[in-house]
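Q: sequence-free structure coming up:
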């Protein structure tokens, strides 16, 4: 059985992820490209733990936001999506030195996999999943709050233009990008009124009305976030 590298074990411990079952942490750190593929090397990759960690991270941050802020659902969702996004997870992964410990195949490493936002974000979530299994929700939540301290205290997801916020929401939820369409224009040129519909495939749509196309798009994005965010 493959043993966890001593330097990686020490790094995990210092980061807030004490190791009990080595195989679990090896799985969390293993990309599918390792030794050709996880199947070929008889070692599981991080995908199942990533699935679990994503939910644990989301619940932990949502609980923090609920207790720390009294904003409406749409605004809380906007901040949540920014705080748990792949880009945020990758940023924290770099801060704690995760790239040095990911198990990648030779080609994936040469292609820059150790600095890929997608891979770093996924492995960060996988570590959270492994922590949840070994140490439970409460201990994992406290580790998340410590690692995310600067992000939680920062401006991620605050006061963004509704169109930017909606685009970030879509990316954070792995949805198609928003599509805007002018569905009606009425009135004379000096007093025109535009109706814009924004839609995201397999999610829904919302409309906004204003005296310019841009303002109507903004209102449509606001309406979408209020209804679906």
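A: Structure received. Quick caveat: nothing in here was measured; it's all calculated off a predicted structure. Numbers count the residues shown, from 1 in each chain.

Q: for the rest of this, base every contact and every neighbour count on C-alpha atoms.
A: OK.

Q: residue 122: neighbouring residues, count only.
A: 26 (other CA atoms under 10 Å).

Q: so what's it up against?
A: Residues near residue 122 by CA atoms under 8 Å, 6 or more residues apart in numbering: 46-47, 50, 86, 89.

Q: again, 6 Å this time
A: residue 50 (CA atoms under 6 Å, 6 or more residues apart in numbering).

Q: helix or strand: which one has it?
A: helix 117-147 (DSSP states H and E).

Q: how many neighbouring residues does residue 154 have?
A: 11.

Q: if I look at the residue positioned nearest the centre of the chain, how far off is residue 169?
A: When CA atoms, centre = their mean is applied to the chain, the residue found nearest the centroid is residue 85 (2.2 Å). Residue 85 sits 9 Å away from residue 169, going by CA to CA, to the nearest Å.

Q: can you give me the helices in this structure?
A: 6-15, 22-28, 47-68, 73-83, 86-95, 106-110, 117-147, 149-153, 162-172, 213-228 (DSSP state H).

Q: surely residue 194 meets residue 185?
A: Yes - if you go by CA atoms under 6 Å, residue 194 and residue 185 touch, sitting 4.7 Å apart.

Q: which one of those two is surrounded by more residues?
A: Counted by other CA under 10 Å, residue 194 and residue 185 do not tie: residue 194 has more neighbours, with 22 against 17.

Q: surely residue 220 and residue 210 touch.
A: No - in this structure residue 220 lies outside contact range of residue 210 using CA under 6 Å: 9.6 Å.

Q: higher neighbour count, the two?
A: residue 220 (26 against 18).

Q: what about the nearest residue to that one once chain neighbours are set aside, how many neighbours?
A: Excluding the flanking residues, the one nearest residue 220 by CA to CA, 6 or more residues apart in numbering is residue 208, at 4.0 Å. Counted with other CA under 10 Å, the neighbours of residue 208 add up to 21.

Q: put this next to the first one:
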């Protein structure tokens, strides 16, 4: 009689995760030298919280790096693509490309939501469709790809997924509030803007951030959002109103 092989639950889970990310790499035509970086890019903090005994690390640090890499690569593309554009116009266009709604579209087109490792609570509350989470995963993936393959491979990926959309005119020059505030301050030579996250509260699946924006060290406004980016945008919106009222006095 044939004997059945029984695997520990965690071993089965590890095999499932490994197969999942092998599938993603094959689909994208990118093979990671360090697959741990790829897994980390898709690991949400809620998953880490439920697997504390395992060596999982969430994607927040990679998101931080990916945000900077995206800004650099998109800036380089726009700088070379539009030599007649002013600094202000380039800033507006870049903001439209790297803003949260755009990052969510990129993530959805690559079906990144199917690969995110989530805790049960986040899964049950629709985390796979949450815009802030998807935008963060896209940035984290870019950060992981940069560490593993370098800037050239990142630019190659963006040339397939992002840059054609710029060429096709999918982005407008519409400014977000942070860009509007930056231009307002620069125009009047008022000084240096700085954003700070004052507080993070709530469980991973229902996180809330409080941000403030400072001008030369003095607070201009605060904002609350479901993501750091949203909180900063709302703080900038309050700051614009405050500066406008100040000018009218």
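A: Perfect, I can see it now. What you see is a predicted model; the values in this text were computed from it and never measured.

Q: can you calculate the TM-score here?
A: Superposed pair, TM-score by TM-score structural alignment, normalised by the length of the first structure: 0.70. Supporting alignment: 183 aligned residues with a CA RMSD of 2.7 Å.

Q: can you lay out the helices of the first structure as TSV showing distance to residue 204 of the first structure?
A: Rendered in TSV, the data for the helices of the first structure read as follows (distance: least, CA to CA, whole Å):
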stretch	distance to residue 204 of the first structure
helix 6-15	40
helix 22-28	34
helix 47-68	22
helix 73-83	15
helix 86-95	23
helix 106-110	37
helix 117-147	26
helix 149-153	29
helix 162-172	12
helix 213-228	8
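
Q: right, so of these, which gets closest to residue 37 of the first structure?
A: The closest of these to residue 37 of the first structure is helix 106-110. By CA to CA, the value is 11.0 Å.

Q: pull out the buried residues from the closest one.
A: 108-109 (16 or more other CA atoms under 10 Å).

Q: tell me the residues of the second structure aligned with it.
A: Aligning helix 106-110 of the first structure against the second structure (TM-score structural alignment) gives residues 120-124.

Q: what's the average distance for that stretch when superposed on the first structure?
A: Stretch 120-124 of the second structure, aligned to the first structure and superposed, deviates on average by 0.7 Å (mean CA distance after the TM-score superposition for the first structure).

Q: show me how far that stretch is from its chain's centre.
A: 20 Å (CA atoms, centre = their mean, to the nearest Å).

Q: same check on stretch 120-128 of the first structure?
A: Worked out by CA atoms, centre = their mean, stretch 120-128 of the first structure lies 10 Å from the chain centre.

Q: which position in the second structure pairs with residue 85 of the first structure?
A: Match for residue 85 of the first structure (TM-score structural alignment): residue 99.

Q: got it, and residue 51 of the first structure?
A: By TM-score structural alignment, residue 51 of the first structure lines up with residue 64.

Q: do the same with residue 134 of the first structure
A: Under TM-score structural alignment, residue 134 of the first structure pairs with residue 148 in the second structure.

Q: again, but for residue 32 of the first structure
A: With TM-score structural alignment as the criterion, residue 32 of the first structure matches residue 45.

Q: now swap in residue 144 of the first structure and tell me
A: Match for residue 144 of the first structure (TM-score structural alignment): residue 158.

Q: and its match, how far is that from residue 211 of the second structure?
A: Counting by CA to CA, the gap from residue 158 of the second structure to residue 211 of the second structure is 30 Å.

Q: higher neighbour count, these two?
A: Shown here are residue 158 of the second structure and residue 211; by other CA under 10 Å, residue 211 has more neighbours (25 against 19).

Q: which residues touch the more buried one?
A: So residue 211 of the second structure contacts 196-198, 222-223, 231-232 (CA under 6 Å, 6+ apart).

Q: recalculate using a threshold of 8 Å.
A: Going by CA under 8 Å, 6+ apart, residue 211 of the second structure touches 195-199, 222-224, 228, 231-232, 235.

Q: got it, and residue 87 of the second structure?
A: Taking CA under 8 Å, 6+ apart as the definition, residue 87 of the second structure has no contacts.

Q: what about it, distance to residue 235 of the second structure?
A: Taking CA to CA, one finds residue 87 of the second structure at 24 Å from residue 235 of the second structure.

Q: what does residue 90 of the second structure give?
A: Counting by CA to CA, the gap from residue 90 of the second structure to residue 235 of the second structure is 23 Å.

Q: and the two? Which one has more around it.
A: Counted by other CA under 10 Å, residue 90 of the second structure and residue 235 do not tie: residue 235 has more neighbours, with 27 against 18.

Q: number of nearby residues for the match of residue 134 of the first structure?
A: Quick note: residue 148 of the second structure (other CA under 10 Å) scores 18 neighbours.

Q: mind checking how far residue 125 of the second structure is from residue 46 of the second structure?
A: Separation of residue 125 of the second structure from residue 46 of the second structure (CA to CA): 12 Å.

Q: when the two are compared, which one has more neighbours?
A: residue 46 (19 against 12).

Q: list the contacts of the nearest residue to that one once chain neighbours are set aside.
A: Once flanking residues are discounted, residue 46 of the second structure sits nearest to residue 119: 4.6 Å by CA to CA, 6+ apart. Residues in contact with residue 119 of the second structure, defined by CA under 8 Å, 6+ apart, are 44-50.

Q: from those residues, which would you call buried?
A: 44-49.

Q: looking at these, which is nearest residue 167 of the second structure?
A: residue 44 (32.7 Å).

Q: which ones are touching that closest one?
A: Contacts of residue 44 of the second structure (CA under 8 Å, 6+ apart): 58-59, 116-119.
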